[in-house]
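> any chance you can model this:
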Amino acid sequence: MTEPINFNKARKALHKQQAKAQAAANRARFGRTKAEKDAEALAAEKARRELEGKKREE
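Sure, this is the predicted structure:
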C-alpha cells in the first residue's frame, strides 16, 4: 500500500504555493520603478490612441 497522506500538510503546502504565486504577481505589479511605470503608461496611451484612430465612424 501507499503511504497515508497527512491532509494538514497537503493543505499547508498548497496554501504556501498559492502565497508564493501571489507574491510573484505582486512583485511584477508593484515592484517597478517610476520610470518603468511611466514608460508602460506611455505605451498603453499610444496603443489606445492608435486603436482609437483606426475605429470606423458609422
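> going forward, measure contacts between C-alpha atoms and count neighbours the same way
OK.
> give me the residue at the spatial middle of this protein.
The geometric centre of the chain, computed from its C-alpha atoms, lies nearest to A25 (CA atoms, centre = their mean), at 4.2 Å.
> any idea which helix is longest in the chain?
Ordering each helix of the chain by length in residues (DSSP state H) puts helix 7-30 first.
> name the residues of the next helix or strand after it that are buried.
Past helix 7-30, heading to the C-terminal end, the next element that is a helix or strand (DSSP states H and E) is helix 34-54. For helix 34-54, burial by neighbour count (16 or more other CA atoms under 10 Å) applies to no residue.
> would you do the same for the sequence below? I want to compare the two.
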Amino acid sequence: MGDVVNLRRMRKIRDRLQKASQAAENRVYHGCTKAEKAIEHARRDAARRTLDGHLRER
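A predicted model of the protein is given here:
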C-alpha cells in the first residue's frame, strides 16, 4: 500500500511554493534593491544641485 498523505498539508505546501515563485517574479519585474534606490536618489539630488547652480539670478 502507498503512504498516507495529508491533502490539506500538501495543498498548503503547493500554495506556498506558488506564492514564492510569484513573489520572485514580482521582485524582478517591479523592484530594485535598496542600494539601487539610494544611488538613484543621490544622482537625482546631484543633478538638481548642478542645475540650480547654473541658473542665472534675476
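> returning to what we had before: tell me which residue of the second structure matches up with the residue nearest to the centre of the first structure.
When the two structures are superposed using TM-score structural alignment, A25 of the first structure falls opposite E25 in the second structure.
> that older thread, tell me the average deviation of the longest helix of the first structure from the second structure after fitting.
Averaged over the aligned pairs, helix 7-30 of the first structure sits 0.3 Å from the second structure after superposition, using mean CA distance after the TM-score superposition for the first structure.
> what about the residue nearest to the centre of the first structure, distance to E52 of the first structure?
To E52 of the first structure, A25 of the first structure is 30 Å away according to CA to CA, to the nearest Å.
> equivalent analysis for R29 of the first structure, please.
Distance check for R29 of the first structure against E52 of the first structure: by CA to CA, it reads 26 Å.
> A28 of the first structure now?
Summarising the geometry, the distance separating A28 of the first structure from E52 of the first structure, computed by CA to CA, is 28 Å.
> now do A24 of the first structure
According to CA to CA, A24 of the first structure and E52 of the first structure sit 33 Å apart.
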